[in-house]
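Attaching a predicted model along with its sequence, questions to come.
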Amino acid sequence: MPIINNNDGTLSVEFGTGDIKISSGMMGDEEQGLITFKEQEPKPIGYFEKQKEKQVDLTTYPVHLIFKNTDSLDVLIERLERTRKYMTRELDVWND
């Protein structure tokens, strides 16, 4: 199961097997950016499927990332890029 409710009240989302649907969009009269995650039957990683409905029921997506401004989105992008560099050994996590 890729989305896990841990016993300590935290939530883990495990990526890498194609069984998490990642969707993006806008909410709040297009004032806030939105990325959602939910479990799906495994598909090729990066598989893109156009959303059929203009609006979706967010209760069907257990994880939401909501961005009130592009600065907060830029920080997430930077952290993801840094994590990629750790994983490819371009940066050393202990000496960075």
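Cool, got the structure.

When you work out contacts or count neighbours from here on, use the C-alpha atoms and nothing else.
Will do.

Now do stretch 82-93: distance from first to last residue.
Distance between the boundary residues of stretch 82-93 (C-alpha to C-alpha, to the nearest Å) amounts to 9 Å.

okay, now the one to match up with it:
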Amino acid sequence: MKNKGEVLVPIINKSVQVVFGTGDISAQVGCLSDRSSGAIQFTEIEPRPIGEEFFGDKNKMEIDDAPVTFIFNKVESIDAVIKQLQRLKDLMSAEGEYEWTGSGRIIEKK
């Protein structure tokens, strides 16, 4: 979160989109030594096989090193993001198990 005057702003740039699927995005994680806060950063790299381990040239992560950084101050926030990513994975890989209502809501078929 960035401090904007005296107001904390949880979403700083409201128009960032990151497109995954071609192996050209690196995801790197870091955590403060007291474990009070951690982050994952996404940077553009030369394409490589998706999921291949990649080590950047820096040993220490700075918050402003990447164009996209997710900062977590509670483990529960990480769990919430993982839950939604797992749900998305299920939706994208489960042929015929979900349907879309007229309003666009996704529901599980019974």
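Looks like it arrived, so ask away. Being a predicted model, the structure only gives us computed values, none of them experimental.

Next, count neighbours for Gly38 of structure 2.
Neighbourhood size, Gly38 of structure 2 [other C-alpha atoms under 10 Å]: 19.

That one maps to what in structure 1?
Aligned by TM-score structural alignment, Gly38 of structure 2 pairs with Gly33 of structure 1.

same deal with Gly51 of structure 2?
Under the alignment by TM-score structural alignment, Gly51 of structure 2 pairs with Gly46 in structure 1.

How about that match: what's its closest non-neighbour residue?
Distance criterion C-alpha to C-alpha, 6 or more residues apart in numbering; nearest residue to Gly46 of structure 1, sequence neighbours excluded, is Gly18 at 7.7 Å.

do you know how far that neighbour is from Glu90 of structure 1?
As judged by C-alpha to C-alpha, Gly18 of structure 1 and Glu90 of structure 1 stand 25 Å apart.

Distance of Leu91 of structure 1 relative to Thr83 of structure 1?
In this structure, Leu91 of structure 1 and Thr83 of structure 1 are 9 Å apart, going by C-alpha to C-alpha.

likewise Glu14 of structure 1?
Taking C-alpha to C-alpha, one finds Glu14 of structure 1 at 14 Å from Thr83 of structure 1.

More neighbours: those two, which one.
Using other C-alpha under 10 Å as the criterion, Glu14 of structure 1 and Thr83 rank with Thr83 on top: 15 against 12.

Just confirm that one is within a strand.
No. With DSSP: H, G, I helix; E, B strand; the rest coil as the criterion, Thr83 of structure 1 is helix rather than part of a strand.

Find me the equivalent region of whichever strand or helix holds Ala80 of structure 2 in structure 1.
Using DSSP states H and E, Ala80 of structure 2 falls within helix 75-93. Using TM-score structural alignment, helix 75-93 of structure 2 lines up with residues 70-88 of structure 1.

ok, now how distant is the closest residue to Ile45 of structure 1 other than its chain neighbours from Ser72 of structure 1?
Sequence neighbours aside, Gly18 is the residue nearest to Ile45 of structure 1 in space, at 4.7 Å (criterion: C-alpha to C-alpha, 6+ apart). Distance, Gly18 of structure 1 to Ser72 of structure 1, by C-alpha to C-alpha: 26 Å.

higher neighbour count, the two?
Ranked by neighbour count (other C-alpha under 10 Å), Gly18 of structure 1 and Ser72 place Gly18 first, with 18 against 11.
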